[in-house]
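Enquirer: Just need the structure, nothing else, for what follows:
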Amino acid sequence: MNIERNPHRVPTGLRAPGLDFMGKLCGTFHVNGERHYWNYSGTGDALKIELAEGQHFRRLYLSVADAEDAQRTLRDAVGAHS
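Expert: Below is the predicted model:
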C-alpha cells in the first residue's frame, strides 16, 4: 500500500466499464494485462493498494480525505489480523 502523489500521471489504460470525466475516475481500467479499480476524484493524493496475484483486481486507487491517515489506519488493521 502506497500513496500515489500524482494519480493523474498514472497510465489508466482501457476503461471498461467505468467513468473518466472531468477529473473523476471510477470503475475498471485495464493496464498491461492487469485489472485496476479506480474511485478517484479531485486533485489530491490517491491511496494505491496492491492486491495479491489471482485477485479480481491487481490494484485499487482511491481518493480519501487524508491519504497518510488512511494508509496508517489500514496498515494497523491488517497488522492486527495477520
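
Enquirer: make it CA atoms for all contacts and neighbour counts henceforth
Expert: Noted.

Enquirer: where along the chain do the helices fall?
Expert: Secondary structure of the chain (DSSP state H): helices at 67-80.

Enquirer: what's the residue closest to the geometric middle of it?
Expert: Residue closest to the average C-alpha location in the chain (C-alpha atoms, centre = their mean): residue 61, at 0.9 Å.

Enquirer: My understanding was that that one contacts residue 45; is that so?
Expert: No - judged on C-alpha atoms under 8 Å, residue 61 makes no contact with residue 45 at a distance of 9.7 Å.

Enquirer: Could you measure from residue 39 over to residue 32?
Expert: From residue 39 over to residue 32 the distance is 19 Å, taken as C-alpha to C-alpha, to the nearest Å.

Enquirer: let's see this one next to it:
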Amino acid sequence: MADVRISDGTLIVEIEGLDKLWALKSRLEIPLGNVRGATVDPGIVKEPKGLRAPGAHIPGVITAGTFHIDGERVFWDVRDPARAVVIELADERYARLVVQVDDPRDTVTRIEQAIPRTV
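Expert: Next up, the predicted model:
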C-alpha cells in the first residue's frame, strides 16, 4: 500500500510495509507540474502489465515494482484492486503510477485539486 501526500508543490508517494521489498522502492517524489491527473480505476489490474523489471507479480495477490509496456514505464503497488488509483505523469521516469491507497476517492480529489491548471 502507498501513502500519497502533497507537500511544497510535490506529490510524495511513500510505499509502506513489505511492499517496499516487492516494489524495490520506498518513495517517489513528483513535482505537481508533472502530474497530469488521477483516477480511481479498480479495473486496471485486469489489463496487461508488460515486462516486469524489477518487481513482483503474483496474480490475485500483488503487483509491485516497475513494468514496461508499449514503450512506457509504469510503477505498480497494488494488492486490492478496489483501492487502486492511477496517477498520470508527464516528463517523468514513469508514465503512470498505479498504487493502492486507503481512500481512493479522497486521494484522487486531493491530487486533482493540487494540480496547477493553466487556463
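
Enquirer: TM-score for this pair?
Expert: In this superposition the chains share a TM-score of 0.84, using TM-score structural alignment, normalised by the length of the first structure; 79 aligned residues with a C-alpha RMSD of 1.7 Å.

Enquirer: who's in contact with residue 37 of the first structure?
Expert: 26, 27, 28, 29, 57, 59, 60, 61 (C-alpha atoms under 8 Å, 6 or more residues apart in numbering).

Enquirer: What's the match for residue 62 of the first structure in the second structure?
Expert: For residue 62 of the first structure, the aligned position in the second structure is residue 99, judged by TM-score structural alignment.

Enquirer: burial count for its match?
Expert: Residue 99 of the second structure is flanked by 27 other residues according to other C-alpha atoms under 10 Å.

Enquirer: outside of stretch 52-72 of the first structure, which residues touch it?
Expert: By C-alpha under 8 Å, 6+ apart, stretch 52-72 of the first structure touches 1-3, 34-42, 44-51.

Enquirer: which of the contacts of residue 37 of the first structure line up with contacts in the second structure?
Expert: Counting by both residues aligned by TM-score structural alignment, their matches' C-alpha atoms under 8 Å, the contacts of residue 37 of the first structure that remain in contact in the second structure are 26, 27, 28, 29, 57, 59, 60, 61.

Enquirer: PyMOL command to pick out the buried ones of those residues?
Expert: This is how PyMOL selects the buried members of these, with burial counted by 16 or more other C-alpha atoms under 10 Å:
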select buried, resi 26+27+28+29+57+59+60+61
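
Enquirer: how about the kept ones among the contacts of residue 37 of the first structure in JSON lines, adding distance to residue 15 of the first structure?
Expert: Shown next, in JSON lines, are those (distance: C-alpha to C-alpha, whole Å):
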{"residue": "26", "distance to residue 15 of the first structure": "9"}
{"residue": "27", "distance to residue 15 of the first structure": "7"}
{"residue": "28", "distance to residue 15 of the first structure": "6"}
{"residue": "29", "distance to residue 15 of the first structure": "4"}
{"residue": "57", "distance to residue 15 of the first structure": "13"}
{"residue": "59", "distance to residue 15 of the first structure": "14"}
{"residue": "60", "distance to residue 15 of the first structure": "14"}
{"residue": "61", "distance to residue 15 of the first structure": "14"}
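
Enquirer: The kept ones among the contacts of residue 37 of the first structure in strands, which ones?
Expert: 26, 27, 28, 29, 59, 60, 61 (DSSP state E).

Enquirer: coming back round to it: more neighbours: which of residue 39 and residue 32 of the first structure?
Expert: Shown here are residue 39 of the first structure and residue 32; by other C-alpha under 10 Å, residue 39 has more neighbours (18 against 9).
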